[in-house]
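S.K.: Sequence and predicted structure below; questions after.
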Amino acid sequence: MMAPQINGDAEFWHARSELTYIHDYARACQVSLWALLSVVLARVCATVPPHVMTQPLYGNAPGTLNLFVAVLGGSGDGKGLTERMARTLLPDIRNATTALPVSGEGIPALFATRETQEEDGRRTVIRCVNPRALLSVPEITALGGSAKRIGSTLIPTLTSAYSGEALGGFNKNEANRLTVPEHGYRIALITGVQPHNLNVIMDEEGTGLPQRFLWADTADYDAPEKVPPMPTGRLGFDVSALPEDMPNSGLDALYEAGDRWRMIDHGEANYPLTILRYPQSAFTAAEKDGWERLHRARQNPLDAHRIGLTVKIAGLLALLSRPDSLTVTEEDWALAEYVYRRSAEFRDKAIRQFEDIKRNLKAQAYALDSEARDEADARRMNRIKTVTLKWLDEHDPGREGVVGHEISRARGRDSKHGMVYAALESLYVEGKVDKVGGGPTPQSTLWAVSAR
């Protein structure tokens, strides 16, 4: 059975009870529907154990549910309020570490630590301190500031974390050497993005960072003027119904091995993976995307991670609705495709707004620059007129006249671009110099200080 089509927001929000509840809750709290849903999905992501993976759509490598969310809006537009409402709506995130990322090296430290073995005080072993983290960046400029520090690995680490790849690197000092293995951590990130700061994230298009985000806007132009009542009951998402976390012994064994492949029976013995199964529509979409990728036929480079992000959204929507199930349905996939479509619309609209802001700033800068040049030219002309008048008065006391090209040559640098001749013409109009003979051009005219 192929995935049903979702036709419009109304059909999406009424497709199932959890979505309707989020819709009604957002309206009652006066926050954006799409922003609240996106943050809720990030919190759902944080609750899912890291050994729960998505079914491979390309090859045979399972994928991760790790999710990044960008909430668009200006200062005071409700980004912080949306996060608070999402916490109220879904408070239990299974003790996920909540932090603001400041460096690439700091991210592995959210999940791993090194401990000294009791029997051998000289040897340390790596251990898992927490398999999950929810990173909150109130404003994207904080992330950009950290990323621009010399030698920063923050952006490459984040892109690796989104894909569920191993984190950390080699350090000569073993005590500072922290690595987090693939399949061994869950991470979600939420950041606020003001339109005029969009370049902080869009400048990383080459690294693939903006392509990895689920985008949502804090605006809701269909929100009613009269605030509706709070919906009754609860969201219906039961965290306890999700697959249980792996025992600490299994996580520690994975962290110490550094790679599931190096574990006993390649991890099947004490760190088996749990796979979310996807419908045929997901495979069909992946095949089409693969063809477009190989043929360089994608219409928008920012959609390079469309399938991977849709896979994550579909899995999280499935778990939000049925936390005790490991099957993603055709409806889940259709809903996820619609979420991605709306995300791309929010992203593209923000880019257009940013381009408008850039054009306006350039226009203002050009106007200011033009005004400054005009003022500088006027001041220079006034100075040349003053010194030219003074020179004539000193060198032609009898008012017999001095030919224009001699006056210009005597003024040296001021003579460039005909400025002295323009000054003489202006002084003549003002009645401060007279033309007492000579030829028809300013260069050949005899000029004298006016007797008037």
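M.R.: Thanks, I have it. Numbers count the residues shown, from 1 in each chain.
S.K.: From now on I want contacts and neighbour counts done on CA atoms only, so please keep to that.
M.R.: Noted.
S.K.: Which helix in this protein has the most residues?
M.R.: If you go by DSSP state H, the chain has its longest helix at helix 330-395.
S.K.: packing partners for that helix?
M.R.: In terms of contacts (3 or more Cα pairs under 8 Å, 6 or more residues apart in numbering; DSSP states H and E), helix 330-395 is packed against strand 213-217, helix 280-294, helix 306-321, helix 419-429, strand 445-449.
S.K.: what's the distance between the fourth one and the middle of its chain?
M.R.: Its chain's C-alpha centre and that of helix 419-429 lie 56 Å apart, by Cα atoms, centre = their mean, to the nearest Å.
S.K.: this is the comparison structure:
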Amino acid sequence: MSTAPAWAPNVREADPEVTGRPGRLPEEFWSARPIFQHIRQAAHSEGCSGDVLFYSSLARLSGMISHHYRAVTGIGGRASLNIFSAIVGASGAGKSTGSSLTRALMPALDEDFRDGLPVGSGEGIAEAFMGTVEEPTGEVIQRGKNVGDPVMRRVRKQVRHNAYFYVDEGQTIAKLGERSGSVLGETLRRAAVGETLGQTNASEERTRYVPAGSYSLGLLVGFQPSTAVPVLADASTGTPQRFLWGWADDPSIPDTPPQWPGPLAMHPGQRRLDEPRDITFPMRVRTMLWEEKVARNRGELEVPELDGHAGLIKVKVAAILALLDNRDGVTEDDWALAEMVWAASCGVRDHLVERARREAEAERQRQDDAKVLQAVREHEAKADAELAVERVARLVRRHASQVGGITFGELNRRVASRDRPNLRKAIDLAEARDWVFEEGDRLCVKTD
């Protein structure tokens, strides 16, 4: 008997391969801290995936926090906390819900925070931080009522430090990146690690300069599985390695929605800093990261291409988890939770990579089968053609056996229209077998 609800009589039962696939945050993670349970309850109260809201909140929060926060691990200076999250699910699976829910869960106090901007181009990402201000020229007004006041000029420069970008469909990024002259891919890769953004142009109004370390930027992208696969296949560019990956569906959403828990009373996006603030890490983690870096640079350790940024992403996640717990120092517990998040992300990513492998293998098999079928058809067509020529050649011999032979014109009239395309070949075959010979404009039968 069907168990589908009355409102969905044609709903099929869930695919076990989907409900049981790896990559979801484990119960151990959700139960680790009250704030995680708060996030999950907020998601479930709206019928949304807990994973979606968590990854969405990470991305948005990383764009909302002060750019003065930096992770210090002893490797590569002070690392930005910019986080890119990718949510994978079918159309209508609730990928966009997390982006809207995180605004209610973590309200932004800074009115200058660019919240939920679309991505249109690499130039547009840098432009989000730019504006026009008035600056003194060093001269003063010499005449009039404002005499003595400084002479001002309008200058384009960086005027803000926080932005969160949201792309509902990841295919958009792929298509924008394919445009001639596009710098989108490079800009995203630079933004993920907090490097300098912008372009230098001949005209001042088109020049953009956003220095490294002067901004916080988060990015959330929704993907359907079919659009995520090409992005993951492009690992050589270094783009997919910079994302955390999560599923849009959540089998743990309860039948009865829990109560909305309300916004978080305090979160790190509400704190403003006037000077750099270092987020420190335990010595064990610092040592582990250092040893891995040295081993890679010595050529003693080869890391899979898609794991190239594993250490950095775990550093970012652990730092934000510490900030969510109102601390500036990462603990071993923060690091263990960050490793859970990374493991879940890898589960999604690897599942998609395996899916891509299976689909590619199926496509290769389809192409091989098509080639075999085409070869069989060509062989059969050739055999049929040879039989047709053989049959018409026998007709040629029979028609030519009349007294005096037969003219080519008369032969053409006597042969059925379907056989005329093979007539010339049939005559050649009959001659080759010494059945007939040409005499003037006639064909005659050879006699012994």
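M.R.: Perfect, I can see it now. Just so we're clear, the structure is a prediction, and the values are computed from it rather than from any experiment.
S.K.: Can you give me the distance of the residue sitting nearest the centre point of the first structure to residue 140 of the first structure?
M.R.: What sits nearest the mean C-alpha location of the first structure, by Cα atoms, centre = their mean, is residue 201, with 3.0 Å. Going from residue 201 of the first structure to residue 140 of the first structure by Cα to Cα, to the nearest Å gives 7 Å.
S.K.: what do you get for residue 332 of the first structure?
M.R.: 30 Å.
S.K.: These two: who's more crowded?
M.R.: Regarding residue 332 of the first structure and residue 140, a neighbour count based on other Cα atoms under 10 Å identifies residue 332 as having more, with 26 against 21.
S.K.: Now do the contacts for the equivalent of the more buried one over in the second structure.
M.R.: In the second structure, residue 332 of the first structure lines up with residue 334, judged by TM-score structural alignment. Contacts for residue 334 of the second structure (Cα atoms under 8 Å, 6 or more residues apart in numbering) come out as 318, 319, 321, 322.
S.K.: how about 7 Å then?
M.R.: 318, 321, 322 (Cα atoms under 7 Å, 6 or more residues apart in numbering).
S.K.: same check, this time on residue 423 of the first structure
M.R.: 381, 384, 385.
S.K.: please redo it, this time with the cut-off set to 8 Å
M.R.: Residue 423 of the first structure makes contact with 381, 382, 384, 385, 388 under the criterion Cα under 8 Å, 6+ apart.
S.K.: could the residues you listed go into TSV alongside neighbour count?
M.R.: Formatted as TSV, the contacts of residue 423 of the first structure follow (neighbours: other Cα atoms under 10 Å):
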residue	neighbour count
381	17
382	15
384	20
385	22
388	23
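S.K.: circling back to that earlier point, name the nearest residue to the residue nearest to the centre of the first structure, sequence neighbours excluded.
M.R.: residue 210 (6.0 Å; Cα to Cα, 6 or more residues apart in numbering).
S.K.: what's the spacing between stretch 301-320 of the first structure and its chain's center?
M.R.: 18 Å.
S.K.: Kindly apply the preceding question to stretch 346-364 of the first structure instead.
M.R.: Here the centre of stretch 346-364 of the first structure is set off from its chain's centre by 15 Å, with Cα atoms, centre = their mean.
S.K.: With stretch 166-177 of the first structure instead?
M.R.: Between the centre of stretch 166-177 of the first structure and the centre of its chain there are 28 Å (Cα atoms, centre = their mean).
S.K.: so where is that stretch in the second structure?
M.R.: Mapped onto the second structure using TM-score structural alignment, stretch 166-177 of the first structure spans residues 196-207.
S.K.: quick one: buried residues of that stretch?
M.R.: 196, 197, 198, 207 (16 or more other Cα atoms under 10 Å).
S.K.: Assumed residue 131 of the second structure was part of a helix.
M.R.: No - read with DSSP: H, G, I helix; E, B strand; the rest coil, residue 131 of the second structure is strand and lies in no helix.
S.K.: List the residues that contact it.
M.R.: Residues in contact with residue 131 of the second structure (Cα under 8 Å, 6+ apart) are 156, 157, 158, 159.
S.K.: mean shift between stretch 360-377 of the second structure and the first structure?
M.R.: With mean Cα distance after the TM-score superposition for the first structure, stretch 360-377 of the second structure departs from the first structure by a mean of 3.8 Å once superposed.
S.K.: Pull the distance from that stretch to the chain's centre.
M.R.: That offset, for stretch 360-377 of the second structure, works out to 29 Å (Cα atoms, centre = their mean).
S.K.: From the centre of the first structure, give me the residue that's furthest out.
M.R.: Centroid-distance maximum for the first structure: residue 398 at 74.5 Å, with Cα atoms, centre = their mean.
S.K.: List the contacts of the residue nearest to residue 201 of the first structure.
M.R.: 201, 202, 204, 302.
S.K.: thinking again about what came up before, which residue in the second structure lines up with the residue nearest to the centre of the first structure?
M.R.: When the second structure is aligned by TM-score structural alignment, the residue opposite residue 201 of the first structure is residue 231.
S.K.: Any figure for the gap between the aligned partner of residue 109 of the first structure in the second structure and residue 158 of the second structure?
M.R.: Using TM-score structural alignment, the equivalent of residue 109 of the first structure in the second structure is residue 127. As judged by Cα to Cα, residue 127 of the second structure and residue 158 of the second structure stand 9 Å apart.
S.K.: Also residue 108 of the second structure?
M.R.: Per Cα to Cα, residue 108 of the second structure is found 20 Å from residue 158 of the second structure.
S.K.: ditto for residue 313 of the second structure
M.R.: As judged by Cα to Cα, residue 313 of the second structure and residue 158 of the second structure stand 27 Å apart.
S.K.: the more surrounded of the two?
M.R.: Set residue 313 of the second structure next to residue 158 and count neighbours by other Cα under 10 Å: residue 313 wins out with 26 against 20.
S.K.: just checking, that one touches residue 242?
M.R.: Yes - counting by Cα atoms under 8 Å, residue 242 is a contact partner of residue 313 of the second structure at 7.4 Å.
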